[in-house]
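Participant: Quick one, fold the following:
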Amino acid sequence: MAIGPRLDLRHAQSLVMTPQLRQAIKLLQSSNLEVIAFVEEELERNPLLERDERPDGPPADAHAGREPAAPPPAPADSFESSTAAALPPEGDAPLDIRDWSNVYDDEAPRGGRADFDEDARGIEALAAERPRSLREELGEQLRLTFADPMDRMIGAQLIALLDAAGRLPAPDAAIAAALGCAEARVARIRARMQRFEPVGMFCRSLGECLAVQLAERDRLDPAMAALLRNLEMLARRDMRGLMRACGVDAEDLADMVAELRRLDPKPGAGFDAVPAPSLVPDVLMRPAPIRSGEAGEWLLELNPETLPRVLVNRGFHARALVAASREERAFLSERFQAANWLVKSLEQRANTILKVAAEIVRRQDGFFRHGVAHLRPLILRDVAEAVEMHESTVSRVTANKYIATPRGNFELKYFFTTAIGGTGGETFSAEAIRHRIRSMVAAETPDDILSDDAIVAALRREGVDIARRTVAKYREALRIPSSVQRKREKAVPA
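Facilitator: Below is the predicted model:
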């Protein structure tokens, strides 16, 4: 055997993911906000890309100098005479990002106001009124309550130490040592500031917070004080133990618990909370007009608010190539290809979302017509086979995508649920079973609390073959207490 270097030729196949392919996959699984942010970055980076600011449905002469628009994406397959997906007419197409049709010559007339009308309001009227923060509200009450500068300084320190819930975790002794004053003075000022609006601030525990609010309402009697000392028993729903500790009967305890529920356990949480961003659905769904003798259909379209509208400036690209150097030509060619790739990827993403959503709506038609009890078992492979895509593609499409339906906004992944077998060979959706368990528990009476075994027996009478441990898992996922805890809770209505 000869030992030495050799040169061999071999043929092999391998899958190479280009940066453009990776970016297209990332766009597919990104939410509409992430896609808009990415397009904004591309608009700043690529001089051949421009935002399409034309209004929907422009007049015919507004397209002078531009290539004719391509037809909108083809509607998804019809839903076997029960559901249909459609896009708006060409003039109202929600997606103006097509491969070659949305390139234009920038010498074409641009839109704008012909009368040069401007807003005549003053700048003070344009600025939105900023709501006052919690510390600003407390600071104003501090200045109106205390006249002594030292008291105001102590109060300002207490306001600065508040947490998001309105609690004051630092002890009076530590605050007094830091400010060089008497601890009794800090305690006196803190007790007075606890009556500031909202009442119950500057407390160190939940019990103290509730006690301050009850004292403000003149409801802090010995029985209520005993209830506040035994809040852990209330958390365990040990109503019989609470009746013994407070020395009251069931009716009085129910009134006391109802009084506690009307209080605010975190009085400072509602001031500076950032409002949750509104959910913008990617797909809009509405019922189609009902034809005589036929079942109603569904119409699906992409939400135009979630579709970035960009154009490729072909005229600028052609003029720039005339006087460009070799390096500049290479740069322009690369940017031109990137711009065309972006509009093509956005169009493909939109069509894929619409196609997958249409198949989901077709399969879950019973849910949209009759509710969650009619939700069918569905897995990614079922949709992937129907739309002729890979399961990973369907998984990316349904991630962070929402659909607006007559029953509310839902994430597309919500409609994928595992199957639970039935006694007669039929399968049931796990989400529908969870909904059934919630309904059964909600319909309980204090004298008839259902155990997990009783729930299993009731479901099996309805044809669902389910194990007790599965019922317990679903119940815990729904945050439903055990039958023992529910019996304690419903023994004393509150």
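
Participant: For the rest of this, base every contact and every neighbour count on C-alpha atoms.
Facilitator: Fine.

Participant: All the strands of this structure, residue numbers only.
Facilitator: For the chain, applying DSSP state E gives strands covering 49-51, 103-104, 283-287, 298-302, 310-313, 402-405, 408-411, 419-421, 427-429.

Participant: Looking at the ones you listed, spot the one closest to residue 484.
Facilitator: Comparison of these against residue 484 by Cα to Cα identifies strand 419-421 as nearest, at 27.0 Å.

Participant: what about residue 133, how many neighbours?
Facilitator: When neighbours are defined as other Cα atoms under 10 Å, residue 133 has 12 of them.

Participant: these two touch, right, it and residue 269?
Facilitator: No. Using Cα atoms under 8 Å, residue 133 is not in contact with residue 269; the gap is 11.2 Å.

Participant: shared neighbours of the two, anything?
Facilitator: Taking Cα atoms under 8 Å, 6 or more residues apart in numbering as the contact rule, residue 133 and residue 269 touch no residue in common.

Participant: Identify the single longest helix in this structure, thanks.
Facilitator: Longest helix of the chain, by residue count under DSSP state H: helix 326-363.

Participant: packing partners for that one?
Facilitator: Helix 326-363 sits against helix 19-29, strand 298-302, strand 310-313, helix 314-322, helix 380-387, helix 391-398, with contacts defined as 3 or more Cα pairs under 8 Å, 6 or more residues apart in numbering; DSSP states H and E.

Participant: Before we compare anything, build this one as well:
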Amino acid sequence: MKPGLSLRVSQHLTLTPQLQQSIRLLRLSTLELGQEVEQMLADNPFLERNPDEASREEFGLAQADTPPPEEPYADWAAPVSSTSSADSSQATLTEAEQGNSDSSSTEVLDWEGDGSVDMAPDDSEWGGDAPACSRGTDEEMDVSATDLAHGHESLAAFLHRQTVGLRLSPEDKAALYFLIESLNEDGYLEDSLESLAQGLAGEEHSDDIEELLHHFTVALHLLQTLEPTGVGARHLAECLTLQLAALAAHPAPAIPPETIALALRICQQPLEGLARRDVRRLAQTCGATEEQTRAAMALIARLEPRPGRPFISVERNAIIPDVLVRRMGHGQAGHQFSVQLNPEVMPRLRIHDIYAGALRGRRQDEGHQALQQRLQEARWFIKNIQQRFDTILRVSQAIVERQKNFFVHGELAMRPLVLRDIADELGLHESTISRVITAKYMATPQGTYELKYFFGSGLGTDSGGNASSTAVRALIKQFIAAENPAKPLSDNQLAEMLKEQGIECARRTVAKYREGLKIPTATLRKTL
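Facilitator: Take a look at the predicted model:
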């Protein structure tokens, strides 16, 4: 084979560090973004929080390439506008994801950007309309959901408080403490006493297992006498039995004792029959009439299958929306909506003026280049965060415009919407839209929803149009809510009712939507 030289020209996509960071920030949730900001503040000395308010009319993303002010160390400001978006800031991200870049240069491995050492006025501050944290005289009246969650008493703390007055030996007290700490959040003891004793004693002290097992048995009996009733159960049947036994010891006047006794016998049977509501078989097994069995099953249905439910922390259920949608006006004018970013989730950052000024007066050497790169990194971080929220705002505005009927009439008015519709309208790639709508939330007059909620496929109609799958789910839920509890609608009947509305929906699709709504089958919905 004869060696030779050849020259070939080709195009390839180059992802610079700032572009990679922009893509990564776009897919982060609000919580993850806050963690990223805290990490950057700890790592980069040129980045700091800005506690002051900024004028939002002075600067914006459009001034990103304007020359810096002549005064050294002047305050730079670039809050994002909640009513406008900058299409130019999206060009780099869009071209990178669509593969339309025609650059043939080598890969950039630093944060030098275009090579300039000066930066636009808009990289010193961002998030101008986020109010500073203030401590007024009414502080006790303004309690967040997180503060309430932190002040919520846990199940273990509630049980430990009940054991203070018990007279127990040190061994039994320690065993009871161990069992309380071994409960799951629902109040169940998932591990058997034998496994707990073996794990605590270890292989080297196997002779102590019997003694530990005795203390655990005594402690379990004490634990199951504490409130809430049913705590310490090892399975559902035992949990229901504990509650029925407590009810039998102190019966209510409206509940006959024979109903409680029958309910106890039902709980001793396999729970599959109770789950299927097989009244006839349970009546034959327990030696009772079907009417008595229905009354006992109704009593069981009123019990608490998860005793620890009231003590579960609510912090994880607190959602802070990224976008706020408000109705403007009333009547016909009320069909207009304003879309803006939530200032509570917008970080307010700026370049540290003193450090940046000290770097300008430093002589050019190897250390200067390293610090200049960190300064450029801080500037790109601020700009990428601003671009992230601008993209979220643009996508949210497009969603509100497409789904305006939903914000007026609710779920039944939802229209089919796919990623390509928004991507084509905004000139972005579908992957960008996918990153934006994931783990981002919108507060609307209808409630708070994830942006992904507004997207859904369409089902064919008799008129030749499409009906949103979200609207079909809402229609199914409406049919089931209005059904006769004694004769609930089957999936076939629901499919026929949708067909009468002009929507072609197969029975399997109806079953899938019903299961997605967490609605049980017709057999389980039937009243006793």
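
Participant: ok, back up a step: mind putting the helices and strands packed on helix 326-363 of structure 1 in a markdown table, distance to residue 196 of structure 1 and mean neighbour count included?
Facilitator: A markdown table is the format used below for these (distance: least, Cα to Cα, whole Å; neighbours: other Cα atoms under 10 Å):
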| stretch | distance to residue 196 of structure 1 | mean neighbour count |
| --- | --- | --- |
| helix 19-29 | 49 | 16 |
| strand 298-302 | 50 | 24 |
| strand 310-313 | 54 | 24 |
| helix 314-322 | 64 | 14 |
| helix 380-387 | 56 | 16 |
| helix 391-398 | 49 | 19 |
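
Participant: quick one: which of those is nearest residue 265 of structure 1?
Facilitator: helix 391-398 (38.4 Å).

Participant: Which one, of the helices and strands packed on helix 326-363 of structure 1, ends up nearest to residue 436 of structure 1?
Facilitator: That would be helix 380-387 among these, by Cα to Cα, at 24.1 Å.

Participant: give me the stretch of structure 2 that the closest one matches.
Facilitator: Here helix 380-387 of structure 1 aligns to structure 2 at residues 419-426, judged by TM-score structural alignment.

Participant: what's the mean distance for the matching stretch versus structure 1?
Facilitator: Stretch 419-426 of structure 2, aligned to structure 1 and superposed, deviates on average by 1.1 Å (mean Cα distance after the TM-score superposition for structure 1).

Participant: That stretch: how far from the chain's middle?
Facilitator: In terms of Cα atoms, centre = their mean, to the nearest Å, the centre of stretch 419-426 of structure 2 is found 25 Å from the chain centre.

Participant: on that earlier part again, so can I have JSON lines of the strands of structure 1 showing distance to residue 27 of structure 1?
Facilitator: Shown next, in JSON lines, are the strands of structure 1 (distance: least, Cα to Cα, whole Å):
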{"stretch": "strand 49-51", "distance to residue 27 of structure 1": "18"}
{"stretch": "strand 103-104", "distance to residue 27 of structure 1": "22"}
{"stretch": "strand 283-287", "distance to residue 27 of structure 1": "16"}
{"stretch": "strand 298-302", "distance to residue 27 of structure 1": "16"}
{"stretch": "strand 310-313", "distance to residue 27 of structure 1": "15"}
{"stretch": "strand 402-405", "distance to residue 27 of structure 1": "15"}
{"stretch": "strand 408-411", "distance to residue 27 of structure 1": "17"}
{"stretch": "strand 419-421", "distance to residue 27 of structure 1": "31"}
{"stretch": "strand 427-429", "distance to residue 27 of structure 1": "31"}
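
Participant: Which among those is found nearest to residue 441 of structure 1?
Facilitator: Comparing those by Cα to Cα, strand 427-429 comes nearest, at 18.7 Å.

Participant: Closest to the centroid, which residue in structure 1?
Facilitator: Residue closest to the mean C-alpha point of structure 1, counted by Cα atoms, centre = their mean, is residue 279 at 5.7 Å.

Participant: How about the aligned partner of that one in structure 2, nearest residue that isn't a chain neighbour?
Facilitator: Using TM-score structural alignment, the partner of residue 279 of structure 1 in structure 2 is residue 319. The shortest distance from residue 319 of structure 2 to any non-neighbouring residue, by Cα to Cα, 6 or more residues apart in numbering, is to residue 441 (7.9 Å).

Participant: Quick check: that neighbour touching residue 318?
Facilitator: No. Applying Cα under 8 Å, one finds residue 441 of structure 2 not in contact with residue 318, separated by 11.6 Å.
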